[in-house]
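Trainee: Quick check, what structure comes out for this input:
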Amino acid sequence: MNRQRRKTENQKSAGDRGQWASKREYVLVMSGNVVGLGNVWRFPYLCYKNGGGAFLVPYGLLAVVCGIPLFLLEASVGQYTQEGFITSWRKMCPLMQGIGYGQLMITLCFFIYILIEVWALLYLVFSFRSQLPWASCENTWNTANCLGLQTFNSSNVTANQTNTTSAATEFWERRVLGMSGGIEDLGSVRWELALCLLACWMFCYFSIWKGVRSSGKVAYFTATFPYVTLLILLIRGLTLPGAWDGIYYYLYPNLNRLVWIEAGSQIFFSYSLTAGFLNVIASYNEYNNNCYKDCFWLCLLNSGTSFVAGFVVFSVLGFMAHKQGVTVDTVAESGPGLAFIVYPQATAMMPLPQFWTVCFFLMLILLTVDTHMFVRHKSNYIVTFHLKLYFNLSFFKSRLFLLQGGIYIFQLIDFYGSTRVCQNFMAICECLAVGWIFGADRFSNIIEDMTGQRPSVFFKLCWKYIIPLLSLVSQKINDWYTYPDWAYALGWTMTLSSVLMVPLWAAGQMCLTAGTFKQVSIHPLQSSLAEEKHWRGGSNC
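Mentor: Below is the predicted model of the structure:
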């Protein structure tokens, strides 16, 4: 039977490139990849900033109509083709192979997130000191405008109310980053950060050097320990004075501040959509793995972790506001400001501050590690591509971010390398390739063939109509610093480098390949699927 032949061919391909040793390893690696920084330092703040409890309504709705269908689409493409995110699209729809190259450009920007691991590792080292260096102003890097924790607690003033800065802010900006005045002044290399970067890449190297065999085993620790620390921090946070004031700010519904587009952006970011990660990880599954059921549980795990992380973050922020005698909105921040200024300052106010600081930064390191442990096209390709390109290129090129002006470059790539324009455009292209060119009915047949469960017609509606109709909305980069015009031009060049891959590849295929549009877009794999009507008792194709 044609169906059995396709299954045998895919299993042979999987045997050549390796597979997960067990379903448990796949779930751990996938959960470690989709549960990351976006759940801890982005979702809680977005929820508070954009309507509190009311934000959960658009977030939940967009998770259903956009997040889960796209998650299923990407995981199913990888599992069926047994290929990476470039060659999988060549098998599904040659005309749209530019999707894979566009995702490659996005992925190359993701190496900057190892900088977060580097910063967290340096903080972790400092956390073992008897006196936390961000708790006082008695250090060589502090200025006359520094306010330590004792000053905060005694005078009830904040850096926002005076011309002063907190000790935690000065430690972050002056000790860790050594920040220059702007992107035009890159300054010198921070050698302590360089040593931490080397340590992080060495850990990454030995986690993946044997392909799925090693990365699957490492995931037993890196994917589970963050949940242990998250639970510890949650219990501790809820017992702090002022914690419930913070939780009130986190969940209080405010319809006047509700922003739907922020919910969609968070879904893409936290679910790791349109970046190729899901295709690659799922490609190491067995042919008969139930990816249909997996996508529901993994998406529920991701969103549930985000929701719980909000209690962890805002209980601590409520405690910090209580200690300073200010409102929670005064101390609430997102991104690096939350992880490396606000949260360390808050833990320094607790009894046993070293313990809580170690827990937090160890969790942050492991959440970042999982993002870098995704595997590539083939087992031997991991060595030649990931280790040589990512270790040699990324380590030495990452030195640019270790300069005193590196934080400005980090923020620029962080926004423009995976901006909403890239995310939404890639999502529309994926849906166009699978829903219209390959065929949503044919794709549903494939999922049923692999899992024994036929996806609901709702998924077909999402792939063909709902997701492609999502609007592309522009977004301004964070206004904490005004970039020169050439930097914005460089940023948009990064955005276009991924977006233009799809139309340019399609145009090249149409020009260089003889035949009609249908002939150019159909792969032999797709043609053979026409025989499905014989075993299905009819044709949906």
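Trainee: Going by C-alpha atoms from here, please, whenever you check contacts or count neighbours.
Mentor: OK.
Trainee: Name the nearest residue to M179, ignoring sequence neighbours.
Mentor: Distance criterion CA to CA, 6 or more residues apart in numbering; nearest residue to M179, sequence neighbours excluded, is Q404 at 4.8 Å.
Trainee: Please apply the same query to L362.
Mentor: L124 (7.0 Å).
Trainee: same question, F225
Mentor: M363 is the one closest to F225 (CA to CA, 6+ apart), at 7.3 Å.
Trainee: what does I407 give?
Mentor: Sequence neighbours aside, F401 is the residue nearest to I407 in space, at 6.5 Å (criterion: CA to CA, 6+ apart).
Trainee: please give me the structure for this one as well, since I'd like to look at both together:
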Amino acid sequence: MFNGGNDTLHVPMSSVEEFWNYKILEISSGIDDIGRLNWKYLLYKVACQVIIWLALIKSIQSIGKIMYVTAIAPVVLSVIIWIRALTFPGATSGMAYFITPDFNQLANLEVWIEAAFMAFYTLGPAWGGLAMYGSHNKFSANCFRDAVFSTVMAVCYGLFNGLVIFSVIGVLSYESGVPLDKVVTSGGFSLGFVAYPQAITFFPLPQIWAVLFFIVLLLPGLDSQTIMMEPVLCVFEEIFPKTIGKKRIPLLTVVTVITFIFGIPLVSQAGVYMFQLVDWYAATWSILLIAVAESIVFAWIYGGDRLSRDFKLMLGRPLPAFVRVSSAFITPAVLTGLVVTSIFKYKPPTYGTYVYPDYARSIGWCFAIIPLLPIVLTIAWMVRNNKGSLKERFVSLMKPSVEWEPAEDTVKHVYRNLEQSYQRSVKRLAMFNLTGRGGFDKLFPESEGDKLEIKPINRNIHAEFNA
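Mentor: The predicted structure follows:
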């Protein structure tokens, strides 16, 4: 079978996978063989962009309603497919293959690297979407509970989804006589497109189930793109509140058109190679580096002490010890180690048996660097426009802005007094991040005669702190 690369190979694959690659994707011989645009998929893309445009018109108000459908429907369909797959021979073998641990792989650094990348895909840290949604919460909303719940649910659904896919792969392996690890050769995102359609053929009226499946498959994709576009809109609206901030629909239209234009090459016959290239580079190292930067900024520049104070102002209790130590020490150390290791263990991207040419890899590294440029340029611009010596500029920029304060009016007075009364040092911050002592705790109001002179409007906050 022609492998889409430089030579001809006979690669064993199921009929479903062959149909996916050569009928659905109409895959070309390589990334430099663009081929023709698939006008049918271009129209699909137009429809998707229109749906996303409609979902973002009212920002969080419209997004929240869509989430009920996009989050629940895939789970329901996965359960139905799983139950149906269990009625066929081979399903239990596939699930056993999925859940059987290979402890030798724990010593394989590449496994840890891939696991980290998958965690960022699944949970979405450092992408901007979580921060954007969190900014719409009420001041006293239990963000800690929500973070724990959403993380646990995302992990559980990811594991369950893997169980469903491998139960179907087990059925494919049994019917074709191909070993489990050889059933799907394309790998990556193609796995779901191959396994689930095969499972649907076992259902009565498979055509109807196929339509439902691809509609449900479309929903998380629309969900993800909506989450990615909203932070971009928020940035422009907050930077230019008096101009662009008051013209959401024109801004949304411009961003939608730009993203559509950049996505046109993906509907060509070489689109899958381009997608894999962007996915391999742009959504890996840059995201890890941004996550490292965020953990350092929050734990060491803004400071774990300030985070704990803000946490207490919102929820009435300090930052949990595990979160404090993890954000200050474990997270930056582990992620930095993964970045360094992934660079040394770097392997060029592949799609099945196709290996990307050198120039494509160079373009990929550009994709990895581009997301980091705005951060570097913004820091350079802020340092350049600040006053004082270079050291004084950096010290000034590492302090919270005077405009930074709680959104809740009843705690603004407490916040300001705590900020003015607190004297920070590197030693004190490091001690707090490690032990939880030496921060703002002793400055919180403990009696009516406290020096902070809490206003009557803040008596409820005062009582919560004492409690």
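Trainee: Would you mind finding the match for the residue nearest to I407 of the first structure in the second structure?
Mentor: Taking TM-score structural alignment, F401 of the first structure has L266 as its aligned residue in the second structure.
Trainee: re earlier: can you pull the contacts of the residue nearest to L362 of the first structure?
Mentor: Each residue near L124 of the first structure by CA atoms under 8 Å, 6 or more residues apart in numbering is listed here: T357, V358, F361, L362.
Trainee: residue ranges for the strands of the stretch 51-200 of the first structure, please.
Mentor: Along the stretch 51-200 of the first structure, counting by DSSP state E, counting those that start in this stretch, strands occupy 146-147, 165-166.
Trainee: As CSV, the ones you listed with mean neighbour count would be great.
Mentor: Output for the strands of the stretch 51-200 of the first structure, formatted as CSV (neighbours: other CA atoms under 10 Å):
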stretch, mean neighbour count
strand 146-147, 22
strand 165-166, 22
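Trainee: For D414 of the first structure, which of those is the nearest?
Mentor: Checking the strands of the stretch 51-200 of the first structure against D414 of the first structure by CA to CA gives strand 165-166 as the closest, at 25.8 Å.
Trainee: Spell out the residue ranges of the helices in the stretch 251-400 of the second structure.
Mentor: For the stretch 251-400 of the second structure, the helices defined by DSSP state H, counting those that start in this stretch cover 271-281, 285-296, 304-315, 321-325, 331-344, 358-369, 373-385, 390-397.
Trainee: Quick one: map P318 of the second structure onto the first structure.
Mentor: Counting by TM-score structural alignment, P318 of the second structure corresponds to R454 in the first structure.
Trainee: how far away is that match from G537 of the first structure?
Mentor: Separation of R454 of the first structure from G537 of the first structure (CA to CA, to the nearest Å): 15 Å.
Trainee: Could you check how many residues crowd around the aligned partner of F221 of the first structure in the second structure?
Mentor: Mapped onto the second structure by TM-score structural alignment, F221 of the first structure lines up with V69. By the criterion of other CA atoms under 10 Å, V69 of the second structure has 14 neighbours.
Trainee: so who does V69 of the second structure touch?
Mentor: L219.
Trainee: Pull the number of nearby residues for M373 of the first structure.
Mentor: Residues near M373 of the first structure, counting by other CA under 10 Å, number 27.
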